[in-house]
Structures are given as structure tokens and as C-alpha cells.
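Colleague: A predicted structure for the sequence below; I have some questions about it.
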Amino acid sequence: MPTLLLVRHGRSSANTSGILAGRTPGVTLDDTGRQQVQALAERLAPVPVVAVVSSPLERCVATAEALRAVDGPRGRHRHRPAVVVEDRLSECDYGEWTGRSLRDLAKEPHWAVVQQHPSAAVFPGGESLRDVQARALDAVRETDARVRAEHGDAAVWVAVSHGDVIKAVLADALGMHLDAFQRVVVDPASLSVVRYTATRPFVLRSNDTGAPTDGLVPPRRRRGRRAAASSDAVVGGGAGSGAGADPAAPGRSG
């Protein structure tokens, strides 16, 4: 069966702003994000990718283009197909929450639903997380079947998307109810690997960033006390562990 490489876009100009960007146009990779994507592209250079599909948003398309532009081992140019935009891999439509501060959103009554019962979460004026998962899975399954028909069981392909979207796909592959998907972490420029078979999916890798262990160091004590880590999941995906994020903050968009 084909192997799917799920890639979250590199860190964007919104990930460190404290704003839920959602589908806001003009959100691009920042300098760190471009470096992250370049590093991932070099790691994936030896892999014979036969298809690259991407969310239509700028930060994902830029990531996808970078992944197909890197030369292979020993400087050999590796031919990779053009990026195909797949609207169903787009960011969640956060509706009236788009553009708002995450700190303010964490005070909304609906925040608790998003955190604790996401299968019931419908963003005001936007879409539900159930619909996000359904459309993303349709896109992934249909593309995987097409790749298999055109390139065979050994084919490898890439899908570039957003934090919450990839979390929803991984939750399904892991056999988790959508209400548990907030337990999944997907950092910027991370690589998760899924293989769909006739009977079940296999998750071969999750949130692989090839990163150093800085993010595992406990946070500094504040005013004589250790800062308490928030149990809230990062709505939108976040800027990644080890990115200098306040562990007690509700998160940063992605």
C-alpha cells in the first residue's frame, strides 16, 4: 500500500502572534518556518515522492513547493511532480473566531467544548471539527487510492496541511474518537507517516521534527514557583514545543 507523508506547514507569521489566523489570506512562513521546511526537504530528498498535494493556503503551498525543489543525494536533481492544491486539506474555517486573540478565545464558553468535546464543536459562523475530519479523510483516502492505481503499492506521496487537520487524520488512523484528538501533537514542519491497508491504517511515525531536545527542558521557575503547564490543547496547531511558547498560554494559531 502507498505511504502517506503528512507534513504540517513550517512556522508561520501567525504562529507566534497569539492570533487564530485560520484562513486569513497573506499568512506566510516566517524565517524560522523557512529554515524548518528547508531542513525537512533535505531529510526527504532521498525519498521518491510521486505526488504532492497541499492545502490552498500560502503557508502550505510554500512548504509543498520547498519539498519538491530540493536536489537528491550527491546533488542529483530529483524530479518531483507539481504541487496539486486540494481544498479539502485547508485549515478549519473558524468563522467568527478568525483573527481573534487566543487568550480572549480561551475565556469563551465554547472553548471548553473545543477542548473537551471536539466532536460537538461548531465554530460560530464557521464549520464543525467533525466536518473538518470528514473532508480531510475523504481527500486523503481518495488521493491514496489514486496514487496506488497510478504508481503501485510501493508509492510514497505527500500531503501538506494544518495542525488541527493533521491531528484529525491521525486520530482516525489511530482508531481514536474525535473527542480524543486533542491528545495528538503536530508541530510546524513535522512529519507524520500513515499507511492505509485493506483492513486498517498503520501510523508509522508521528510529529517527527528531527529537532533537538530543548523542548524537553522544564520551564524556568517564576516568582519562586514552577510555571504550571496548561492542559488546554493548542487550537490551530501552535508554534511547536521548544519555540519559546508560554506553557501556560492557551496556544498559538496554525
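Modeller: Yes, it's here.

Colleague: from here on, contacts and neighbour counts on C-alpha atoms
Modeller: OK.

Colleague: near residue 108, how many residues? Count them for me, please.
Modeller: By other Cα atoms under 10 Å, the residues close to residue 108 number 11.

Colleague: wait, I meant residue 158
Modeller: The number of residues near residue 158, taken as other Cα under 10 Å, comes to 24.

Colleague: just after the helix or strand containing it, pick out the following helix or strand.
Modeller: Secondary structure assigned from DSSP states H and E places residue 158 in strand 156-161. Beyond strand 156-161 in the direction of the C-terminus, DSSP H and E gives the next helix or strand as helix 163-173.

Colleague: now do the strand holding residue 158 against helix 163-173, angle only.
Modeller: Relative orientation of strand 156-161 versus helix 163-173 (axes from the mean of the first three to the mean of the last three Cα atoms, to 10 degrees): 130 degrees.

Colleague: longest strand anywhere in the protein?
Modeller: Using DSSP state E, we find that the single longest strand of the chain is strand 201-208.

Colleague: ok now the following helix or strand past that strand, how far from the chain's centre?
Modeller: Following strand 201-208 in sequence order, the next helix or strand is strand 221-222 (DSSP H and E). Distance, stretch centre to chain centre, for strand 221-222: 31 Å (Cα atoms, centre = their mean, to the nearest Å).

Colleague: and stretch 94-110, end to end?
Modeller: 12 Å (Cα to Cα, to the nearest Å).

Colleague: list the buried residues of it.
Modeller: Within stretch 94-110, the residues that qualify as buried are 94, 97-99, 101-102, 105-106, 110, counting by 16 or more other Cα atoms under 10 Å.

Colleague: ok, which pair from those is furthest apart?
Modeller: Pairwise distances across the buried residues of stretch 94-110 peak at 16.4 Å for 99 and 110 (criterion: Cα to Cα).

Colleague: rewinding a little: okay, the buried residues of stretch 94-110 in a markdown table with distance to residue 7 and secondary structure next?
Modeller: Shown next, in a markdown table, are the buried residues of stretch 94-110 (distance: Cα to Cα, whole Å; DSSP: H, G, I helix; E, B strand; the rest coil):
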| residue | distance to residue 7 | secondary structure |
| --- | --- | --- |
| 94 | 21 | coil |
| 97 | 25 | helix |
| 98 | 23 | coil |
| 99 | 24 | coil |
| 101 | 26 | strand |
| 102 | 24 | helix |
| 105 | 27 | helix |
| 106 | 27 | coil |
| 110 | 29 | helix |
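
Colleague: next up, a structure to set beside the first:
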Amino acid sequence: MVRVATLLLLRHGRTTANADGGLAGRQPVELDETGRAQATAVGERLRSVPLAAVVTSPLIRCRQTLDLALPQAEPVVAEGLIECGYGSWEGQPLKKLAKEPLWPVVQQHPSAAVFPEGESMAAMSARAVAAVRAWDARITAEHGPEAVWLACSHGDVIKAIVADALGVHLDLFQRIVVDPASVTAIRYTPLRPFLVRLNDTGGDLSGLVPPPRKRRRRAARTTDSDAAVGGGAGAAR
């Protein structure tokens, strides 16, 4: 039976830019009071999950989130998880940006969106997906298939990773919601990824820890790449 690691995607807590309705981008905005409380709360939930590794976007709001949520962790910076480069849009109010000609493209056809003096959304998606898949393979190889690891990143980045896991076009990723301090879980298998949890802001996370490996009869042909016909038994064990 093929076993795979489990990736937990954590969005940083709310920032001053989020609260003010601005687009932070790669600016060094920090968590506000609500964001710090969110980070502390998600840390309580993560206590039940033994993490083999923690990686993070280099931006300060992600580092602050992890300092509060997982103070004993030693996060490794992964440049591929940095926020989308919004270029000249950064630091501007969303209400103002909504009047720009590029706004409907970002909403309806994001795969064609290229931000002035910045990055394209397609490039952001490609490098973020490549980063998490490479880290997942590395952590599985180093820590074994029962490993659970965490990556702290940003809303659009996580949405792009989720869209890839679901096998949907980037043009549909605006239908996905990823709230501040939410947890999303993905398992990459040899045949397909599985989206195990999405935008979880309050549930018990202990069920995301894979159960101990059990011996299977040789006649059993299922692998972790197979979907459970009928829906399966869930995380209970």
C-alpha cells in the first residue's frame, strides 16, 4: 500500500491591511490584534498534530503567525510560498482597484492576469504548486509516509494550490475561500491529490494525523491513490 504525507496549509492571521481593505502584497504589513488572537487560537488546535516540518513564506505576517501559533517550531523559509507580486497594486485600497480595467480579468480570467510591474497569477500558481509538491516529496522521503507537515502562506497562493489539487483551471480559483488563520489539508498521492479539508477555522485537527500502518492481505489492491467508493469511513479510527 502506498502511503503519503499530509500537507497542512495555514493562512496567516488577519493583518492591518486586511482590516483596512487594502492589498498588502509583499509589503511588510503585520498582524493586527485580531490576527494575533487568530494565530494563538489555531496554535491551540495544532497542538494535537505532530508536525514533521514547518515551512513558511518569507513575509513577516506569516512569521508572526507561526511565532504565536507554534513558538517551539523552527520554520524554514520557502520563497515559492511568497505572496503574489501585485506590483503597483500593492498598498492600494481594494475599492480603488475594483475600478481598474484589470480587475474583471483578475475576477473572471485570472490565468491571463499580469499585474503592472508585478507577477502574473499563472506564474504565482506554478511556482507555489511546484514548491509544495517538492517539499511534500522531500518530507515524505525524510520522515516517512505518516508525516504531517505545515506550510504557512497567503490567501491567493493557497487558493491556487487548492485549485491544482482539485484539478480545476486557475480561472475557477476565485470560487475558493481561504480565511485568515484557516487550515487546509491536502494529500498528494502517486495518481492524484486529495483535498482532505478546506478553510477550516474551528474544527478538531487531530483527525488529520494518519492512523498507524496496518498490514493488508495480499488480495487487497487499494492504495492511497484510490478514492473510497461510497465515501469511506472518514477519519475515525
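Modeller: Arrived safely, thanks for sending. Note that this is a predicted model, so its numbers are computed, not measured.

Colleague: can you calculate the TM-score here?
Modeller: The TM-score (TM-score structural alignment, normalised by the length of structure 2) is 0.82; 200 aligned residues with a Cα RMSD of 1.0 Å.

Colleague: just to revisit the earlier point, mean per-residue distance, the longest strand of structure 1 to structure 2?
Modeller: On superposition with structure 2, the mean distance recorded for strand 201-208 of structure 1 (mean Cα distance after the TM-score superposition for structure 1) is 0.3 Å.

Colleague: and that strand, which stretch of structure 2?
Modeller: Matched against structure 2 by TM-score structural alignment, strand 201-208 of structure 1 falls on residues 193-200.

Colleague: go through that stretch and flag the buried ones.
Modeller: Quick answer for stretch 193-200 of structure 2 (16+ other Cα under 10 Å): 193-195, 197-200.

Colleague: which other residues reach it?
Modeller: 162, 165-166, 177-179, 182-188, 225 (Cα atoms under 8 Å, 6 or more residues apart in numbering).

Colleague: tell me the one among those nearest to residue 138 of structure 2.
Modeller: Of the contacts of stretch 193-200 of structure 2, the one sitting nearest to residue 138 of structure 2 (Cα to Cα) turns out to be residue 188, at 12.2 Å.

Colleague: what's the neighbour count on that closest one?
Modeller: By other Cα under 10 Å, neighbour count at residue 188 of structure 2 equals 21.

Colleague: mind listing what it touches?
Modeller: Applying Cα under 8 Å, 6+ apart, the residues near residue 188 of structure 2 are 4-6, 133, 136, 194.

Colleague: can you tell me which of the contacts of stretch 193-200 of structure 2 are in strands?
Modeller: Members of the contacts of stretch 193-200 of structure 2 lying in strands (criterion: DSSP E): 183-188.

Colleague: pull the distance from stretch 142-150 of structure 2 to the chain's centre.
Modeller: Distance of stretch 142-150 of structure 2 from the chain centroid (Cα atoms, centre = their mean) equals 16 Å.

Colleague: and for that stretch, what span of structure 1 is it aligned with?
Modeller: With TM-score structural alignment as the criterion, stretch 142-150 of structure 2 aligns to 150-158.

Colleague: which elements pack onto the biggest helix by length in structure 2?
Modeller: The single longest helix within structure 2, with elements called by DSSP state H, is helix 121-143. Of the remaining helices and strands, those touching helix 121-143 of structure 2 by 3 or more Cα pairs under 8 Å, 6 or more residues apart in numbering; DSSP states H and E are helix 155-166.

Colleague: ok and the helix it packs on relative to helix 121-143, angle-wise?
Modeller: Interaxial angle, helix 155-166 of structure 2 versus helix 121-143 (the same axes, to 10 degrees): 70 degrees.

Colleague: and helix 155-166 of structure 2 against structure 1, how far off on average?
Modeller: Helix 155-166 of structure 2 sits 0.3 Å off on average (mean Cα distance after the TM-score superposition for structure 1).

Colleague: can you list the buried residues in that helix?
Modeller: Neighbour-count burial for helix 155-166 of structure 2 [16+ other Cα under 10 Å]: 155-165.

Colleague: determine the number of other residues adjacent to the nearest residue to residue 197 of structure 1 once chain neighbours are set aside.
Modeller: In space, and not counting its chain neighbours, residue 197 of structure 1 is closest to residue 1: 5.9 Å by Cα to Cα, 6 or more residues apart in numbering. Residue neighbour count, defined by other Cα under 10 Å, stands at 17 for residue 1 of structure 1.

Colleague: spit out the contact partners of residue 1 of structure 1.
Modeller: Residues in contact with residue 1 of structure 1 (Cα under 8 Å, 6+ apart) are 148, 152-155, 195-197.

Colleague: return the residue of structure 2 aligned against residue 12 of structure 1.
Modeller: Aligned partner of residue 12 of structure 1 by TM-score structural alignment: residue 15.

Colleague: related to what we said a few turns ago, neighbouring contacts of the match of stretch 142-150 of structure 2?
Modeller: 1-7, 47-53, 147-148.

Colleague: show me the contacts for residue 15 of structure 2.
Modeller: Residue 15 of structure 2 touches 29-32, 35, 61, counting by Cα under 8 Å, 6+ apart.

Colleague: could you rerun that using 7 Å?
Modeller: Counting by Cα atoms under 7 Å, 6 or more residues apart in numbering, residue 15 of structure 2 touches 29-32, 35.

Colleague: this completes my enquiry, with thanks.
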